[in-house]
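Engineer: quick one: sequence and predicted model below, then my questions.
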Amino acid sequence: MAEVQVNDRSKGSKKNGRIGIKVDMTPMVDLGFLLITFFLFSTNFSKPNVMDLGLPAKGPHGPTDIDYRNSITFILGKDSKVYYYQDERKNLNDNSLKEVSFDRAQVAKTIESAKASAPKKENFTVIIKPADDSQYKTLVDMLDELAITRSERYGISEMNDKEKDLYQKKVL
C-alpha cells in the first residue's frame, strides 16, 4: 500500500516548520497501467470497411442478353487505364474502344451521359471487364464510381476474344 514517509529533521535546522513528506507513487503507476490495459482490450481499434457487392441469387441462370443501347462496357487495363465502348460486339472495331480516366470524374461523366441517352434508363447496365494485367485497386475505384453515380445494375465479366484483341492493340 501507499506509505507516507516523514523525514525527521531534528538533526538539522528547521525551515519554516515544514516536515518533508515523500509519497510512494508505485500503486498509482500500477493503477495507470491497469487502466491503459483495460481500455486497450475493450476498445475496437478500427472497423473493417466493407463494400456492398450485390450478387445474383443461386440457381440455374442462362446467358443474359443486354441491349447495347441500355449498357456501357468498361475494360480495366494496365496502369489504372480504363477503356469503354457502347456498341454491339459484332460492330466493334479499333475506333470503338475509347480511353477515359478517373481524373476530374471522367468515368462518372461517361456513365451519366450513357445513362441519359439510354432508351430504358431503369434497365441501364454497366459491364466491367478487368484485363489480366489490371490491378485490384482499379476495380475498387470503378465500383466506387458506380456507387457515386448510383448505378445499381452492373456486372463483372471476362473479356471475349474480340475485346482482348482490341485491348492489346490499344496497349501496344
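Structural biologist: Arrived safely, thanks for sending.
Engineer: switch to C-alpha atoms for all contacts and neighbour counts from now on
Structural biologist: Fine.
Engineer: okay, and the residue nearest to the spatial centre of the chain sits in which element?
Structural biologist: Taking CA atoms, centre = their mean, the centroid of the chain lies closest to Val140, which sits 5.9 Å from it. Element membership of Val140 [criterion: DSSP states H and E] is helix 136-148.
Engineer: and that helix, what's buried?
Structural biologist: Thr138, Leu139, Met142, Leu143, Glu145, Leu146 (16 or more other CA atoms under 10 Å).
Engineer: residues contacting Lys121?
Structural biologist: Asn70, Lys115 (CA atoms under 8 Å, 6 or more residues apart in numbering).
Engineer: so how far is Ile72 from it?
Structural biologist: Lys121 sits 12 Å away from Ile72, going by CA to CA, to the nearest Å.
Engineer: do Gly59 as well
Structural biologist: Counting by CA to CA - Gly59 and Ile72 are separated by 26 Å.
Engineer: Ile127: neighbouring residues, count only.
Structural biologist: 19 (other CA atoms under 10 Å).
Engineer: again, but for Glu88
Structural biologist: 12.
Engineer: pretty sure it sits against Ile66.
Structural biologist: No - when contacts are counted by CA atoms under 8 Å, Glu88 is not listed as touching Ile66 (9.8 Å).
Engineer: follow-up on the earlier one: which of Gly59 and Ile72 has more neighbours?
Structural biologist: Per other CA under 10 Å, whichever of Gly59 and Ile72 has more neighbours is Ile72, with 23 against 6.
Engineer: here comes the other one, which I'd like you to weigh against the first:
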Amino acid sequence: MADIQPTGGGKKKKGEMKKADTRVNFTPLVDMIMLLLTFFMLATTLSKPQTMEISMPTKDKVDVEEQNEVKASEAMTIYLGPEHKVYYYEGLANLEEPNFLTETDFSAEGIRSVLTEKNRTIVQQVRELKNRKTLLQVSQEDYDRQLSELRNSKGSPVVIIKPLDSSTYSDMIAALDEMQITSIGKYAITELDDNDRTMLSNSNFPTD
C-alpha cells in the first residue's frame, strides 16, 4: 500500500478547495499477478525432449542365411559423403566397373526419389493406409500394426547406410528421415570396408 501526500504548506487561501489525501492501493495488483503466474504455471505444457529411436539389427537376430536370402533386386547401399552428397548403388557390388556408383543429394529429386521408386508398391499401400486412418476407418493401434507389417513385408527393399568420415551428423539424421518418408522398414547402419573404398575410388569419390 502506498500513500501520496499532498505537497505545499502555508495558509489556505480563501475559496481554495481542500485537497484530499490520494491513496493508491497496490494490493489487488499483486494478487492479480500471483493469480496469473499460477495460471500460466499450471496451464503451460513444458516442452519435452524429442528423441528418435534407431532400431539396429543384432547379430543374434540376423544370421548369415537370412542375409544371403536378400535378393539383389531388393538391396541398395548408400554412402554419406562430404558436402551433403550421397552415393549409391543397387543390387550387388561391382569392384571392377568404373563409375559404378551414382551421385545424388538429399533433395526431393535426389535420394528420396530413388528410394520412393524402389519402394513404390509399399509407398502406395502406406498412403492408402494413412487415408483410411484420416477417415477414422482404422484405429491408431491397427494403423501402427499394419504400417509395421507393410514396411517389413517380404520383398520390401533392404537399405544399407554407410557414412564416410567426411559426412556429418546431420547427414545421418537426414538419411534416417528419408527411410521414414519413403516407408523403408529394413535398413542398417554399417562401417566402410575395403570393397566400399575400392568402389568409391573407382568412381572418383573421396573415401575420407
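Structural biologist: The structure has been received and is ready for your questions. The structure presented is a predicted model; accordingly, all values stated were derived computationally and were not measured.
Engineer: the residue nearest to the centre of the first structure -> the second structure?
Structural biologist: Matched to the second structure by TM-score structural alignment, Val140 of the first structure sits across from Ile173.
Engineer: quick revisit: separation between the residue nearest to the centre of the first structure and Tyr167 of the first structure?
Structural biologist: Distance of Val140 of the first structure to Tyr167 of the first structure, given as CA to CA: 20 Å.
Engineer: equivalent analysis for Gln106 of the first structure, please.
Structural biologist: Distance from Gln106 of the first structure to Tyr167 of the first structure, by CA to CA: 20 Å.
Engineer: higher neighbour count, those two?
Structural biologist: More crowded of Gln106 of the first structure and Tyr167, by other CA under 10 Å: Tyr167, with 19 against 13.
Engineer: contacts for the helix or strand where that one lies, please.
Structural biologist: Element membership for Tyr167 of the first structure (DSSP H and E) is helix 161-171. Here helix 161-171 of the first structure makes contact (CA under 8 Å, 6+ apart) with Gly77, Arg89, Leu92, Asn93, Asp94, Leu97, Ala131.
Engineer: apply 10 Å and report the result again.
Structural biologist: Contact with helix 161-171 of the first structure is made by 75-78, 81, 83, 89-90, 92-99, 129, 131-132, 158-159, as judged by CA atoms under 10 Å, 6 or more residues apart in numbering.
Engineer: buried residues in it, which are they?
Structural biologist: Glu163, Leu166, Tyr167.
Engineer: what's the offset of that helix from the middle of its chain?
Structural biologist: Between the centre of helix 161-171 of the first structure and the centre of its chain there are 28 Å (CA atoms, centre = their mean, to the nearest Å).
Engineer: repeat for stretch 161-181 of the second structure
Structural biologist: Remark: stretch 161-181 of the second structure is offset 11 Å from the chain centroid, using CA atoms, centre = their mean.
Engineer: again with stretch 158-171 of the second structure
Structural biologist: 16 Å.
Engineer: how about stretch 8-26 of the first structure?
Structural biologist: 63 Å.
Engineer: buried stuff in that stretch?
Structural biologist: Quick answer for stretch 8-26 of the first structure: no buried residues (16+ other CA under 10 Å).
Engineer: hmm, back to that, got the contact list for the residue nearest to the centre of the first structure?
Structural biologist: Met51, Leu146.
Engineer: average gap between the longest helix anywhere in the first structure and the second structure?
Structural biologist: Using DSSP state H to define each element, the first structure has its longest helix at helix 26-42. Its matched residues in the second structure lie on average 6.2 Å from helix 26-42 of the first structure after superposition (mean CA distance after the TM-score superposition for the first structure).
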